[in-house]
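A.B. asks: Below is the sequence, then the predicted model.
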Amino acid sequence: MPIILPSPGSRLFWIALPVTLGLTLLLGIATFGADGAARAAGVPADDQYVDIATVTPTRAPARGPDASTGTFTVDCGRNEQGHRNADNFVISPGIVNGAHHTHDYVGNLSTEALSTDRSLDAAGTTCAGGDRSTYYWPVLRRLDRTGADAHTAGGGAHGNSGEILMASSVRVEFRGNATGAVVGMPRFLRLVTGDPVAATTPSADIRAQWGCSGYPDRFTTKYARCPRGSRPTRTLDFPSCWNGLATDSPGHRTHVQFPAADGTCPRATFPVPQLRITLAYDLPDGTPFAVDSFPEQLRNPVTDHAMFVNLMTRDRMAELVRCVNEGRECRAG
């Protein structure tokens, strides 16, 4: 039924107008649903969450007789320095705020839109042992609080509302290959995992792995609902089959690919140490949270992604390779 206002020349018109607008807004919410209103406000839809208890456990590939079984971890902190920006110098070099969402960084302290190999190589680092590599991923936010960047690029201005969370733990780990020995990564090698536009574009590059502490073998592309006392986690696995030639490629993916499910690398590629970053967050039970994303991705969990640029010295990389190939557990220091 149409809502009829008094004539604009009438005093009653100006009394009735705000009431009418309010009724129209309420009718709009009733028509399109609270879920649509929440998504417009930067809150993911309910169907983007899943109870971790319902997620099927995954199995690691069986290790062959020549597998490289060691691990090499690097302590790079949890971004206690607050190094964040809305740049992505790997994907959008030279474009300030080109990511349209905010990234967390550990490792290299200078990473920004204008970074170059030379500038990164001259910068300081948060990593033990002097590793100047840069490791970064979109921030996670709790949605029941207002962020300090509610009106700035990468934050609320791009639909990413909420208070940024600092991870309670960040594990940077390099692992071996299930079928054989690994070779060293070249300096300035660029790696990308995940697809930041996967919510709107069909993609074979989805690598989001959400989970809960205490459930190390359960991963989902949806936000995981964790039981009481368990922490939400993100596991970011990077590709590890290098073509032996390039440190980058158009699209940033073909020079280093993911191995097959059994660990075998594609033809004409060589296994390099496989980088895994595991993030955990301390949140009160039931606290709503969401990852930053491009505005049109509506903070869909399937868009989780991360970047890495290797700036380890050749000696440190050789040490890492020896450790992994010899089946030892090592820490940088």
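C.D. replies: Yep, that arrived.

A.B. asks: going forward, measure contacts between C-alpha atoms and count neighbours the same way
C.D. replies: Noted.

A.B. asks: For the stretch 1-150 of the chain, which segments count as strands?
C.D. replies: Listed in chain order, the strands of the stretch 1-150 of the chain (DSSP state E, counting those that start in this stretch) span 49-51, 71-74, 84-85, 103-107, 134-138, 140-142.

A.B. asks: could I get these as a markdown table with distance to M185 and mean neighbour count?
C.D. replies: Output for the strands of the stretch 1-150 of the chain, formatted as a markdown table (distance: least, CA to CA, whole Å; neighbours: other CA atoms under 10 Å):
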| stretch | distance to M185 | mean neighbour count |
| --- | --- | --- |
| strand 49-51 | 37 | 16 |
| strand 71-74 | 14 | 22 |
| strand 84-85 | 26 | 22 |
| strand 103-107 | 17 | 26 |
| strand 134-138 | 14 | 23 |
| strand 140-142 | 29 | 21 |
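
A.B. asks: To what extent is S249 buried, counted in neighbours?
C.D. replies: By other CA atoms under 10 Å, 11 other residues sit near S249.

A.B. asks: what's around T235, how many residues?
C.D. replies: By the measure other CA under 10 Å, the count of residues near T235 is 20.

A.B. asks: How about it: what's its closest non-neighbour residue?
C.D. replies: Residue nearest to T235 in three dimensions, not counting chain neighbours: T278, with 4.5 Å by CA to CA, 6 or more residues apart in numbering.

A.B. asks: Mind putting the strands of the stretch 1-150 of the chain into CSV with distance to G22?
C.D. replies: Shown next, in CSV, are the strands of the stretch 1-150 of the chain (distance: least, CA to CA, whole Å):
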stretch, distance to G22
strand 49-51, 32
strand 71-74, 55
strand 84-85, 38
strand 103-107, 38
strand 134-138, 36
strand 140-142, 29
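
A.B. asks: One more to weigh against that first structure:
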Amino acid sequence: MPRQAQDEVERNLELLDRQTAEAGRRLAETRGQGGPDFVQNAILGPLADKRKATIERITIAIGRSAAEPTGLDGLAACDLGLAAPGTQPSGTGQQGNDGPTAADFVDITKVAPNVRAVRRTAGASTGAFTSRCGTNERGQHNSDNDIVAPGVSNGAHHVHDYVGNKKVDFNSTNESLSAQRTTCTNGDQSAYYWPVLRDTSRRGPDANALGGGAEGNRGAILVPSTVTITYQGSPTGKVVAMPRFLRIITGDAKAFTNGTKNANAHWSCTGFENKVQLTGKYPICPRGSKVVRSFAFQSCWDGSNTDSADHRSHVAFPDARGNCAEGFKAVPRLTMRLVYKTPAAPNFAVDGFQGQQHNAITDHNDFINVMSDRLMRQAVSCINSGRRCG
């Protein structure tokens, strides 16, 4: 994609998601209404018209600085693509032909070690700051995404687990987040959320709901046994404070079709994390070992913005030596570790968008920093002085 067109294309891609979400809401609200052609004439037809206009804007934006892509208008039309409520989709397991399959799982004991230790320089910041925020025992779930689709109900089209801030949804604002209580024992009001993992061999309570089974995310939600949230330092120097309300998305929920550019999935098993990390496969763990999802967020910040049009450009990963690019500052590196006792493969899968095959590579995590300035200063002091606290 031409750099000059990126912002406009990203805005229109988000609009496509909102248009589809609105059509999904109408499908749910009007179930059983109208005649045999009601869905096509009242919902899918108008949706195709809106999508066609949006796709045309994408084509024009790209054409201003490169050759216009052809054939994109063929992507405008949508169909239901779902089995009728109460029926079972075709394919393997409850996820139907939308994945995953047995080929998406690998015996971790047969994977060659692929983890390399990061080298630190003499000036590295070696401390750590931990927020203990529970495992979402309260069952805070929704299919919103306040970062990517603010103001849009079901903007994620898949269900999220939440810890930290006690009320995060499509209506959240900086003001509402800062007014909420938190599940974190140290007063950290930040919002930490990720797509749920499901036992696809069992029926979930949201089997016919948007974000859940109505959009291909079928199965019983699995609660992690532990959630570890830690902020770490830079291997090459000191870190500076994150700004309050900084928003970061790590990984790509559409990496199966977008490619691996923004993918940042890490799957492993307890006892193997320092040896093997998987990106595009789910692990089959040996007896006594549990599945682990881990995330290391971007830790270089542009020094001025708390978000960006593509929700990525204001933050970045350091280079292979641990250095931030010119103009970027090292901030505490947020890492998260989720541990699960899962059913036997291939009976578990991460929630995702339709068409992404519930592939392991689509795993991602979202974060809104709502720490008070005082708590953030404490975290930075711990990290830069080599202490471990939280």
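C.D. replies: Ah, there it is. Nothing here was measured: the structure is a model prediction, and the numbers come from that model.

A.B. asks: before we move on, the earlier item: show me what the residue nearest to T235 of structure 1 aligns to in structure 2.
C.D. replies: In structure 2, the residue matched to T278 of structure 1 (TM-score structural alignment) is R337.

A.B. asks: three-state assignment of that match?
C.D. replies: Under DSSP: H, G, I helix; E, B strand; the rest coil, R337 of structure 2 falls in the strand class.

A.B. asks: so how many other residues sit close to it?
C.D. replies: By other CA under 10 Å, neighbour count at R337 of structure 2 equals 17.

A.B. asks: That one: what's it in contact with?
C.D. replies: Applying CA atoms under 8 Å, 6 or more residues apart in numbering to R337 of structure 2 gives the contacts 226-229, 292-295.

A.B. asks: May I see the PyMOL selection of the buried members of those residues?
C.D. replies: Burial among the contacts of R337 of structure 2 is assessed by 16 or more other CA atoms under 10 Å; the matching PyMOL selection reads:
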select buried, resi 227+228+229+292+293+294+295
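
A.B. asks: Return the member of the contacts of R337 of structure 2 nearest to D351 of structure 2.
C.D. replies: Distance to D351 of structure 2, by CA to CA, is smallest for R293 among those, at 13.3 Å.

A.B. asks: That closest one belongs to a strand?
C.D. replies: Yes. Remark: R293 of structure 2 belongs to a strand, assigned using three-state DSSP.

A.B. asks: Identify the residue of structure 1 aligned to it.
C.D. replies: In structure 1, the residue matched to R293 of structure 2 (TM-score structural alignment) is R234.

A.B. asks: Tell me where the stretch 101-250 of structure 1 has helices.
C.D. replies: Using DSSP state H, counting those that start in this stretch, the helices of the stretch 101-250 of structure 1 run over residues 117-121.

A.B. asks: so where's the longest helix in structure 2?
C.D. replies: Looking across structure 2 with DSSP state H, the single longest helix is helix 6-29.

A.B. asks: Report the aligned residue range of structure 1 for that helix.
C.D. replies: Alignment of helix 6-29 of structure 2 against structure 1: no match, by TM-score structural alignment.

A.B. asks: separation between the closest residue to T335 of structure 2 other than its chain neighbours and M376 of structure 2?
C.D. replies: Among residues not flanking T335 of structure 2 along the chain, A296 sits closest, at 4.5 Å (CA to CA, 6+ apart). Between A296 of structure 2 and M376 of structure 2 the computed distance is 18 Å (CA to CA, to the nearest Å).

A.B. asks: One more: T54 of structure 2?
C.D. replies: 41 Å.

A.B. asks: Could you pull up the residues touching Q95 of structure 2?
C.D. replies: Counting by CA under 8 Å, 6+ apart, Q95 of structure 2 makes contact with 89, 200, 216-219.

A.B. asks: So which of those wins on neighbours?
C.D. replies: Of the contacts of Q95 of structure 2, N217 is surrounded by the most neighbours, 34 neighbours in total, counting by other CA under 10 Å.

A.B. asks: what do we get in structure 1 for that one?
C.D. replies: By TM-score structural alignment, N217 of structure 2 lines up with N160 in structure 1.

A.B. asks: now do S268 of structure 2
C.D. replies: Aligned against structure 1 by TM-score structural alignment, S268 of structure 2 finds its counterpart in G211.

A.B. asks: residues in contact with its match?
C.D. replies: Residues near G211 of structure 1 by CA under 8 Å, 6+ apart: 52, 218-220, 223-224, 226, 232-235.

A.B. asks: Turn those residues into TSV, columns for distance to V324 of structure 1.
C.D. replies: What follows is those, written out as TSV (distance: CA to CA, whole Å):
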residue	distance to V324 of structure 1
I52	31
R218	25
F219	25
T220	28
Y223	32
A224	31
C226	33
P232	28
T233	25
R234	23
T235	20
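
A.B. asks: Quick one: buried ones out of the residues you listed?
C.D. replies: Among the contacts of G211 of structure 1, the ones that count as buried by 16+ other CA under 10 Å are 52, 218-220, 223-224, 226, 232-235.

A.B. asks: hang on, the earlier thing: just to be sure, which of the contacts of Q95 of structure 2 are found in strands?
C.D. replies: The strands in this structure, assigned by DSSP state E, contain none of those.

A.B. asks: Looking at the residues you listed, which is nearest R26 of structure 2?
C.D. replies: Closest to R26 of structure 2 out of the contacts of Q95 of structure 2 is G216 (17.1 Å), distances taken as CA to CA.

A.B. asks: on that earlier part again, could you check how far the residue nearest to T335 of structure 2 is from F348 of structure 2?
C.D. replies: Going from A296 of structure 2 to F348 of structure 2 by CA to CA gives 23 Å.

A.B. asks: And those two? Which one has more around it.
C.D. replies: For A296 of structure 2 and F348, the more surrounded residue by other CA under 10 Å is F348, and the numbers stand at 27 against 20.

A.B. asks: and the counterpart of that one in structure 1, what does it touch?
C.D. replies: Matched to structure 1 by TM-score structural alignment, F348 of structure 2 sits across from F289. Contacts of F289 of structure 1 were listed using CA under 8 Å, 6+ apart, and they are 140-143.

A.B. asks: In structure 2, which of those residues still touch?
C.D. replies: Retained contacts for the contacts of F289 of structure 1 in structure 2, judged by both residues aligned by TM-score structural alignment, their matches' CA atoms under 8 Å, are 140-143.
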